[in-house]
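1. sequence-free structure coming up:
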């Protein structure tokens, strides 16, 4: 599979496909937590962070900052910002833990690993973050940064590197072969929260998606098929590293299975395998941004991370133009990453925004260009499997990707869509609005509605609306 267009088309929804019988095997419901056996656990200090104002942080995501080592409290805050439990609710008589990052179907297919050195109170080593009790589980002791540099193709000086993996079977239990899309989007959500947190500390936080897959997976102690690395996060802007450090043998502790019976999807595994990199023969571009930003007041980022939820109770009432402007500008214009921003194209279906004609818009030379006028909320709602809240949104942002590149480019596009989508979540929450990501839509009908060329297809939709 040279291009993931084939995968994307084979997993496209149609009116007929979503109505075929599909029964969930509740006896095989996946555990949202991964538990290692026989590991030493280090409790982390509670999340204690308010930080810079949310919009101020988001506007400056691509500004030039510096690098520094993280303290134990900052490591704890980073882990919590990406994958912490922010709320526990009763679900049919059972407690259900919601996370800091959104996930399709609340299945949380992601895991978070941290490579640490010279952090006071923690031995050097590879850790798994355990959201259940906000702790770190030591998997391998020792300074692993040299082999990590070889795996990430990155030269760095800090004391913390976070790596996101996905156990795709958690998502495939419900979404079958389409799950790979959701796993990449969810990984983008997760790394976006980490980037925002580190940027609020004044660090050059960067999402790294280009790495040697087999080497990084081996260093994490995961099999690379059922669980595999999707993106790393460094609190600096790394230089490209061409070395090839040997990977020493490590003994990894066993873990409990997250599914009683494995869920495998050949299409997922083939698409992921087609995007693997075996060496560091690539260029790593980083985007930049203007140093001029508007003054806008918003709540501290830490408060917003704790409050963020997928909210669908849109009222349809008018959104002030300034709110819309800041939502779009702060969330969608840049993301510090190495996948070649921008990978996605954007289409904004707008309705009931003060001073802005309802219709479909697309960014062009720093401005919004009207593609077609009209209130298309009800039709976009139908295209998103008739989810009613979509019709009441003030803006539905459709992320599309032109399939001219490799499967690694496809990974980057979905990571980007997820990351920008999470920025929208944070910005909306800061304004007292709601946001909800949508990964399910009639792919080809939405493509036709937007008038896209044959090889440009939608990959994600995020709805944002006024709540009161």
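-> Nice, thanks for sending it over. All of these numbers come straight from a predicted model, not from anything done at the bench. Numbers count the residues shown, from 1 in each chain.

2. CA only for contacts and neighbour counts going forward, please
-> OK.

3. Would you confirm that residue 130 contacts residue 137?
-> Yes - proximity of residue 130 to residue 137 meets the contact threshold set by C-alpha atoms under 8 Å, at 6.9 Å.

4. More neighbours: which of the two?
-> residue 130 (26 against 22; other C-alpha atoms under 10 Å).

5. Grab the nearest non-local neighbour of the more buried one.
-> Once flanking residues are discounted, residue 130 sits nearest to residue 136: 5.9 Å by C-alpha to C-alpha, 6 or more residues apart in numbering.

6. can you pull the contacts of the one you found?
-> Taking C-alpha atoms under 8 Å, 6 or more residues apart in numbering, we find residue 136 in contact with 41-44, 127-130.

7. Included below, for side-by-side comparison, is a second structure:
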């Protein structure tokens, strides 16, 4: 999977790899086949309108991400669930395109494809209506698709829709599903932590059972992660059939992605992720999580003449990598107190590869300007050959989680960030190590301040800034 979805010089990123396991006859970015922005249900189903006035919080977003915020425990109720869902996957911005209104969710997504669906599985006895509910991101409502699960605590089930991102990125969209899931989960977990909800992230679970619980078919939609919201383990045992719904009118299957997903399937619920001990950060900010998330956007222009401080880089990396074991490297362009070059976090004493690398990053990142204009670029990289199929999923998700946290930390402290794709074959030479890149995140000084995202039911309308890669 990783090799067949890698970019290399001499082949455009839109072209398929020459291999029979890769779909060859797909015209990517075909607007006549633009996938739906979210799932649809044709059968009349019970809808529960979520509160549109979101309960405010006071803890600093930076402290929340560092694990040092003092937040009183709270029970899940409908207002807190409403806040959680909107700040992680609600529609917050729209823009008009020749083919219609384009919807942007609260969390970032590679290419603006947003290939995720969220469900809330609530057993009997909770303050939230019992049942398995799909989250309608545009109308900000719950749609009951199944009966209440048995036992345990309420949970959020995240699924991926490979066609929605594969429409643009082919089979490489498999990686993007997990990147985007990690990015979104960074916001969901921060929203939960800031409101006092005990949240536990599970990436090992009985795949077939969880898919059946939410009505996913395992081909065009499959489970990616489960977040328990309570002291008990998540309630994942179905007590009846779920309505399947449709992810698109005519979704295309990517057999390679289907095979990769099934190869990592498990039968039992694993332990939750270690969220990590609180970390010391040198910088603080007062903005709460909801304000930072609304201010966050995918930056398209950074000022290459302005750098950031070493204390800012250290704050970002310590908090973003809390509890994450995937190795990360940092390419420094302009950080006060640090010489330009490649550093192997957490060692900032001397670069592993010294020198100015703006031009090289520009080439490695497919001539996207942000890679050269950023103050520094964070790179998740590991030996994917040493991972089993489930660990590969988890590594991609972890890279996305770090990217999502970097976004929040950057916007919380007056900087900006943007995820970035890359030429896989060029990464070992860049890093000076035989490692496989998972994800690049550019962090720098913004050239503009984006309009804040809207509240439920009132997304902000905006005009697109010149994109880094033409649509």
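-> Sure thing, it's come through. This structure is a prediction, so every number in the text was calculated from the model and none was measured.

8. quick one: TM-score?
-> Remark: TM-score between the superposed chains equals 0.86 [TM-score structural alignment, normalised by the length of structure 1]; 431 aligned residues with a C-alpha RMSD of 2.4 Å.

9. on that earlier part again, the residue nearest to residue 130 of structure 1 should be in a strand, yeah?
-> Yes - under DSSP: H, G, I helix; E, B strand; the rest coil, residue 136 of structure 1 sits within a strand.

10. Could you pull out the helices in the stretch 201-350 of structure 2 for me?
-> Using DSSP state H, counting those that start in this stretch, the helices of the stretch 201-350 of structure 2 run over residues 207-214, 255-263, 289-295, 310-320.

11. What residue in structure 2 is paired with the residue nearest to residue 130 of structure 1?
-> Aligned counterpart of residue 136 of structure 1 in structure 2: residue 142 (TM-score structural alignment).

12. buried set for stretch 418-427 of structure 2?
-> Across stretch 418-427 of structure 2, burial judged by 16 or more other C-alpha atoms under 10 Å covers 418-427.

13. between those residues, which is closest to residue 12 of structure 2?
-> Of all these, residue 423 has the smallest distance to residue 12 of structure 2: 10.4 Å, by C-alpha to C-alpha.

14. burial count for the residue lying closest to the closest one once chain neighbours are set aside?
-> Once flanking residues are discounted, residue 423 of structure 2 sits nearest to residue 7: 4.8 Å by C-alpha to C-alpha, 6+ apart. Residue 7 of structure 2: 24 surrounding residues under other C-alpha under 10 Å.

15. So which residue is smack in the middle of structure 2?
-> When C-alpha atoms, centre = their mean is applied to structure 2, the residue found nearest the centroid is residue 183 (2.2 Å).

16. May I ask you to confirm that it belongs to a helix?
-> Yes - secondary structure assignment places residue 183 of structure 2 in a helix (three-state DSSP).

17. And it, what's its match in structure 1?
-> Aligned counterpart of residue 183 of structure 2 in structure 1: residue 189 (TM-score structural alignment).

18. Name the nearest residue to residue 145 of structure 1, ignoring sequence neighbours.
-> residue 115 (7.4 Å).

19. Show me where the stretch 201-350 of structure 2 has its strands.
-> 222-229, 308-309, 328-332, 335-336, 341-344 (DSSP state E, counting those that start in this stretch).

20. for the stretch 1-150 of structure 1, same thing?
-> Using DSSP E, counting those that start in this stretch, strands in the stretch 1-150 of structure 1 cover 40-43, 85-91, 94-99, 110-116, 125-130, 135-141.

21. can I get the ones you listed in JSON lines with distance to residue 160 of structure 1?
-> Output for those, formatted as JSON lines (distance: least, C-alpha to C-alpha, whole Å):
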{"stretch": "strand 40-43", "distance to residue 160 of structure 1": "16"}
{"stretch": "strand 85-91", "distance to residue 160 of structure 1": "21"}
{"stretch": "strand 94-99", "distance to residue 160 of structure 1": "22"}
{"stretch": "strand 110-116", "distance to residue 160 of structure 1": "5"}
{"stretch": "strand 125-130", "distance to residue 160 of structure 1": "10"}
{"stretch": "strand 135-141", "distance to residue 160 of structure 1": "13"}
